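[1] here is a sequence together with a model predicted from it:
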Amino acid sequence: MGIRNQTRVVEFVFLGFSGIPYGHTYLFLVFLAIYLVTVLGNLMIFTMIQLDSSLHSPMYYFLSHLSCLDICLSSVTVPKILVNFLCQRQTITYNQCLAQMFFLMSFTGTEAALLAVMAYDRYAAICKPLHYSLLMNSKVCTVLAFATWIWGFLDSAFHAILSSKMYFCGANQIHHIYCDLPPLIKISCSDTHINEISIHIASFIVGGGPFVFIIFSYVFILSSILKIRSTTGKRKAFSTCASHITVVIIYYGNGLLNYERPSAGYSLEIDTLVSTMYCVITPMLNPLIYSLRNKEVKGALKKVLESF
């Protein structure tokens, strides 16, 4: 009751860029450029997949969902950062903060599950080629894709319910550049023991579960590839997995740094860099990775450019 009687915080202040008192105009231009590249790159991938019949396959169907996710993930954080740069006030209201955190965790959880589904697609294509059309028919692909979205939103809803019970009595300065659960827990004046446990459980189930599935999938994939006698066949099989493996390494590497950091945390500057990499840079890299390493995507892009 003592906590409830104290003044509730209605606004949070981001300290992520407090170490850079000047040059916000340049930061605005940098983040704006990154956001435009992210949106346009992923939109280009999505549009090409819809228009080019040669890309109407399960692998590219899931890639189109990944492109949508990256646009959503970037749009949850970057526009608010840009507005704050223009207003010269690094703030966000309480309700906006909870909404930002909810959608951020929804999209990151969905992406983890989607990467696992994409690994299963590669497993089915390489290890079960004769049954591929049955294992990955259109109905199965639709169910798997939308299941990943449900997976992410259910996880986020669980955290949102717990977060709504947290109280912020006076401290409203977040050592971050957007609203996320770990930095909010640090400044809460209520008992956050359950919230902290939920983060680790979610990291293990929502993040670790798909990652373990991906590892096992690639163990079988690698085993099948090594049995291929043709060097050309091996190279082609590896090339179809290279982009996905790269995206998985970047996503889980940044996710591990962002959510499973030491209890003492990092310096504010390192925290800001990790946060930027996780939710700002990574969504921009995915379309570049798939465009530069995939011959079919490059071929479709060439057709689009030649049509103009």
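    Arrived safely, thanks for sending.

[2] when you work out contacts or count neighbours from here on, use the C-alpha atoms and nothing else.
    Noted.

[3] what about the strands in the stretch 101-250 of the chain?
    Ranges of strands in the stretch 101-250 of the chain, per DSSP state E, counting those that start in this stretch, are 173-174.

[4] okay, and Leu13 sits in which element?
    One thing to correct before we go on: residue 13 is Val, not Leu. strand 11-14 (DSSP states H and E).

[5] tell me the buried residues in that strand?
    By 16 or more other C-alpha atoms under 10 Å, the buried positions in strand 11-14 come out as Phe12, Val13, Phe14.

[6] which helices and strands does the next helix or strand after that strand pack with?
    Next in sequence after strand 11-14, counting helices and strands by DSSP H and E, comes helix 24-51. On a contact count with 3 or more C-alpha pairs under 8 Å, 6 or more residues apart in numbering; DSSP states H and E, helix 24-51 meets helix 58-87, helix 282-293, helix 295-307.

[7] okay, those in JSON lines with mean neighbour count and distance to Ile34 next?
    Shown next, in JSON lines, are the helices and strands packed on helix 24-51 (neighbours: other C-alpha atoms under 10 Å; distance: least, C-alpha to C-alpha, whole Å):
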{"stretch": "helix 58-87", "mean neighbour count": "20", "distance to Ile34": "9"}
{"stretch": "helix 282-293", "mean neighbour count": "20", "distance to Ile34": "7"}
{"stretch": "helix 295-307", "mean neighbour count": "14", "distance to Ile34": "21"}
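
[8] got TSV for the ones you listed, with distance to Asp271 too?
    Formatted as TSV, these follow (distance: least, C-alpha to C-alpha, whole Å):
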stretch	distance to Asp271
helix 58-87	15
helix 282-293	16
helix 295-307	35
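
[9] pick out the residue closest to the middle of this protein.
    In the chain, the centroid-proximal residue (C-alpha atoms, centre = their mean) is Thr108; its distance is 4.0 Å.

[10] so it touches Phe153, yeah?
    No - using C-alpha atoms under 8 Å, Thr108 is not in contact with Phe153; the gap is 9.6 Å.

[11] separation between the residue nearest to the centre of the chain and Trp151?
    Thr108 sits 10 Å away from Trp151, going by C-alpha to C-alpha, to the nearest Å.

[12] want to compare, so here's the second one:
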Amino acid sequence: MCAPDNGSEVTEFILVGFPGPAGFHAGLLALFSLAYALTVTENALIVAVIRVSPALHKPMYVFLGHLSFLELWYVSVTEPKMLLGLAAPRFRRISFAGCMAQLYFFLALACTECALLGVMAYDRYVAICRPLRYPVVMSGRLCRLLAAGSWLSGFSVSLGKVFFISRLGYCGPNVMNHFFCDVSPLLNLACSDMSRAELVDFLLALLVLLGPLLLTVLSYGAIVSAVLRARSAAGRRKAFSTCAAHLAVVLVFYSASLFIYARPRAIYSFDFNKLVSVVYTVLTPLLNPIIYCLRNREVKDALRKAAGRAAWALGARS
């Protein structure tokens, strides 16, 4: 076994990706390429519309803009490499430094998303439970601080976690049963004392995930209590409808994340883990803009107005 402080003897990893014949890989390549293109287009459109629409310059949409901007980069950390690996086997190789960089940015963006989802839950809590104080509490300055704090905390916490993983000994084999560099496959390849490594990783995952999750649960607990006390059935429906989209995103994101990262040991096979990873790296970023926009009248109105302005500008130019 190698000692962690002797440096890594493995200079590159080989990502297994998705086993199967060439025809299966071609089908996955087409499917994931379409999903990636749609995800980038959707999120870029939301960021642009929120930026140019004065009606959407509200805390809720400011945080939604940050979330969409984040997911533009979130999918770009893992999916291009996955698509190249499906296109040709030679692209399944990744250097040790490249693997650690991919892991860092993936974890940093995922941790930032955790924090943003917690902040968005708090925003909904203030809007529903403290409506008269909402403009004062959720001031522009506080929104900027909460957004900046989410990004800073995500990138800071992940730095320590990736440094710890990079210091583990990797003596070989270097074949990673995954489609990107993730925590569990790397720990599985490390030749250090894995009982200590898995315990530290488990505790760090709990710290990263459960803090924002606790804020989200407490916020929604207060929201449900306030809504149930409301006298008007129409008021209850309106309050729940404003939270339904965010709650759906939270449930999908945390269900997959807690399953993958907040377990002290791998209960299921890595092939099953890869399937769950597809949910939060490909499917969730694709569906999030649809969930938010289809259930939100203000965003749809802003999209229609922006499309109308763009069509008028193109017509005037031609």
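    Now that the structure is in, tell me what you want to look at. In this text the structure is predicted, and so the values were computed from the model without any measurement.

[13] got a TM-score for the two of them?
    TM-score of the superposed chains, computed with TM-score structural alignment, normalised by the length of the first structure, equals 0.94; 308 aligned residues with a C-alpha RMSD of 1.9 Å.

[14] thinking again about what came up before, so the residue nearest to the centre of the first structure versus Leu114 of the first structure, what's the distance?
    Counting by C-alpha to C-alpha, the gap between Thr108 of the first structure and Leu114 of the first structure amounts to 10 Å.

[15] ok, Ser156 of the first structure next?
    Separation of Ser156 of the first structure from Leu114 of the first structure (C-alpha to C-alpha) stands at 16 Å.

[16] the two: who's more crowded?
    Comparing Ser156 of the first structure with Leu114 by other C-alpha atoms under 10 Å, the one with more neighbours is Leu114, at 26 against 22.

[17] residue in the second structure paired with that one?
    By TM-score structural alignment, Leu114 of the first structure lines up with Leu116 in the second structure.

[18] ok, the spatially closest residue to its match that is not a sequence neighbour - how many residues close by?
    The spatially closest residue to Leu116 of the second structure, leaving aside those adjacent along the chain, is Ser150, at 5.9 Å (C-alpha to C-alpha, 6 or more residues apart in numbering). Ser150 of the second structure: 24 surrounding residues under other C-alpha under 10 Å.

[19] contacting residues around the alignment partner in the first structure of Ser150 of the second structure?
    For Ser150 of the second structure, the aligned position in the first structure is Thr148, judged by TM-score structural alignment. By C-alpha atoms under 8 Å, 6 or more residues apart in numbering, the contact list for Thr148 of the first structure reads Thr110, Glu111, Ala113, Leu114.

[20] check the gap between Thr148 of the first structure and Gly109 of the first structure for me.
    With distances taken as C-alpha to C-alpha, Thr148 of the first structure is found 8 Å from Gly109 of the first structure.

[21] ditto for Ser74 of the first structure
    Remark: distance between Ser74 of the first structure and Gly109 of the first structure (C-alpha to C-alpha) = 14 Å.

[22] now swap in Glu269 of the first structure and tell me
    26 Å.

[23] of these two, who's got more company?
    When Glu269 of the first structure is set against Gly109 and neighbours are counted by other C-alpha under 10 Å, the residue ahead is Gly109, at 25 against 17.

[24] hmm, back to that, ok, and what's touching the strand holding Val13 of the first structure?
    Residues outside strand 11-14 of the first structure that contact it (C-alpha under 8 Å, 6+ apart): 90-94, 97, 172-178.

[25] list the contacts for Pro285 of the second structure?
    Contacts were defined as C-alpha under 8 Å, 6+ apart; by that measure Pro285 of the second structure touches Thr39, Glu71, Val75.

[26] ok, those vs Tyr220 of the second structure, which is closest?
    Using C-alpha to C-alpha, Glu71 comes nearest to Tyr220 of the second structure of the contacts of Pro285 of the second structure, at 23.7 Å.

[27] for Tyr266 of the first structure, pull up the helix or strand it's in.
    Applying DSSP H and E, one finds Tyr266 of the first structure in no helix or strand.

[28] show me what it lines up with in the second structure.
    Using TM-score structural alignment, Tyr266 of the first structure lines up with Tyr268 in the second structure.

[29] its match: how many residues sit nearby?
    Neighbour tally, Tyr268 of the second structure, other C-alpha under 10 Å: 10.

[30] which part of the first structure matches stretch 293-308 of the second structure?
    Counting by TM-score structural alignment, stretch 293-308 of the second structure falls onto residues 291-306 of the first structure.

[31] and the residue nearest to Leu154 of the first structure when sequence neighbours are not counted, how many residues sit next to it?
    Nearest residue to Leu154 of the first structure in three dimensions, chain neighbours excluded: Ser106, at 7.7 Å (C-alpha to C-alpha, 6+ apart). Using other C-alpha under 10 Å, Ser106 of the first structure has 24 other residues around it.

[32] I'd guessed Ser106 of the first structure sits against Phe158; true?
    No - applying C-alpha under 8 Å, one finds Ser106 of the first structure not in contact with Phe158, separated by 10.3 Å.
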